[in-house]
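Undergrad: no sequence on this one, just coordinates:
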């Protein structure tokens, strides 16, 4: 399963953008809290506007490491210095370092535009960061933490089946 199921994509597409952004920012803040130095390796690329556009959702995420901000939008992709497009599960797999970015790029499952050096710097910054999104989601779920984390791990394993390899 490389693309997000339409059953999961439709509610996200129908949700108000402020709600999607609020959830995304909560997850982003949780990841930054657990990994406060994740952007330190970016050096001069911390000012870069990184764009992430899932091809299976009508959303665009923009991250500026220097200000630790994340914005979410619909419609045309917002201005960015470096943008990566691909299925959401692959973008999340890259965030966690679970997918081979080079293989996905050369197989054309991902598309990178803009400043390639900035994107490589981000990839290197995320490398060895040990981000675990199911754990982060579970941490936000309070008493439902084990259920949410377990469900997220199961979904991740099914979504990345056969692709769960590290970059290096």
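TA: Perfect, I can see it now. Given the structure is predicted, the values throughout are model-derived calculations rather than measurements.
Undergrad: When you work out contacts or count neighbours from here on, use the C-alpha atoms and nothing else.
TA: OK.
Undergrad: quick one: contacts for the residue lying closest to residue 41 once chain neighbours are set aside?
TA: Taking Cα to Cα, 6 or more residues apart in numbering as the measure, residue 41 lies nearest to residue 125, with 5.1 Å between them; neighbours along the chain are not counted. Residues near residue 125 by Cα atoms under 8 Å, 6 or more residues apart in numbering: 38, 39, 40, 41, 42.
Undergrad: how close does residue 125 sit to residue 35?
TA: If you measure residue 125 against residue 35 using Cα to Cα, to the nearest Å, the figure is 11 Å.
Undergrad: Could you do residue 104 as well?
TA: Applying Cα to Cα, the value for residue 104 to residue 35 is 25 Å.
Undergrad: The structure to be compared is supplied as follows:
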């Protein structure tokens, strides 16, 4: 999985260098992205000189500046075009800990990207990647929305 994640983060960095400008001093931060319904977490370090994205076991999460937890489909929606980043970010479906300002900067940087980061990542893997993203989008569309003011 590590080679694929490395390839994805380098491609996204090459396609969308403005992400780093929006992050400001958070470019050297370590972010943990934790899909609660998966057996691993992702560690993101958006350093423009050496961007890193890697999977780690939940019991091997490194020191980090901020952590974002949610189910996989909710986290995917954060990097997919058409999703309401504000609604997702402020929903009860995500848990943010650590440096909230760093998370807000990351979310704003991702929201400013033209198109879909998920789509860009899927395109790296050709038709199989596009097919998988399409199936994940279908699965997300079939999730019953939660009730309440913060529902997505």
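TA: All right, it came through fine. Please read these numbers as outputs of a predicted model, since none were measured by experiment.
Undergrad: what's the TM-score for these two chains?
TA: The TM-score (TM-score structural alignment, normalised by the length of the second structure) is 0.77; 139 aligned residues with a Cα RMSD of 2.3 Å.
Undergrad: picking that back up, pick the one among the contacts of residue 125 of the first structure closest to residue 136 of the first structure.
TA: When the contacts of residue 125 of the first structure are compared for distance to residue 136 of the first structure (Cα to Cα), residue 38 wins out at 14.7 Å.
Undergrad: For the counterpart of that closest one in the second structure, which non-adjacent residue is closest in space?
TA: Structural correspondence for residue 38 of the first structure with respect to the second structure (TM-score structural alignment): residue 19. Leaving aside its sequence neighbours, residue 19 of the second structure sits nearest to residue 109 (Cα to Cα, 6+ apart; 5.0 Å).
Undergrad: Settle it for me: which of residue 104 and residue 35 of the first structure has more neighbours?
TA: residue 104 (16 against 13; other Cα atoms under 10 Å).
Undergrad: Please name the residues that touch the closest residue to the more buried one other than its chain neighbours.
TA: Closest residue to residue 104 of the first structure apart from its sequence neighbours, by Cα to Cα, 6+ apart: residue 110 at 5.7 Å. By Cα under 8 Å, 6+ apart, the residues touching residue 110 of the first structure are 84, 85, 86, 87, 104.
Undergrad: With residue 64 of the second structure instead?
TA: Applying Cα under 8 Å, 6+ apart, one finds that residue 64 of the second structure lies in contact with 29, 30, 31, 32, 98.
Undergrad: One more: residue 12 of the first structure?
TA: Applying Cα under 8 Å, 6+ apart, we find residue 12 of the first structure in contact with 20, 57.
Undergrad: Please repeat the previous calculation with a cut-off of 10 Å.
TA: Taking Cα atoms under 10 Å, 6 or more residues apart in numbering as the criterion, residue 12 of the first structure is in contact with 6, 19, 20, 57, 58, 59.
Undergrad: Buried ones in the longest helix along the first structure, by neighbour count?
TA: Using DSSP state H to define each element, the first structure has its longest helix at helix 17-34. Within helix 17-34 of the first structure, the residues that qualify as buried by neighbour count (16 or more other Cα atoms under 10 Å) are 17, 20, 21, 24, 25, 26, 27, 28, 29, 30, 31.
Undergrad: average distance between the helix or strand following that helix and the second structure?
TA: Going down the chain from helix 17-34 of the first structure, the next helix or strand is strand 50-54, by DSSP states H and E. For strand 50-54 of the first structure, the mean deviation from the second structure after alignment is 0.7 Å (mean Cα distance after the TM-score superposition for the first structure).
Undergrad: Trace residue 10 of the first structure over to the second structure, please.
TA: Structural alignment (TM-score structural alignment) places residue 10 of the first structure against a gap in the second structure.
Undergrad: Residue 10 of the first structure reaches residue 57, doesn't it?
TA: Yes - in this structure, residue 10 of the first structure sits in contact with residue 57. The criterion is Cα atoms under 10 Å, and the distance is 8.4 Å.
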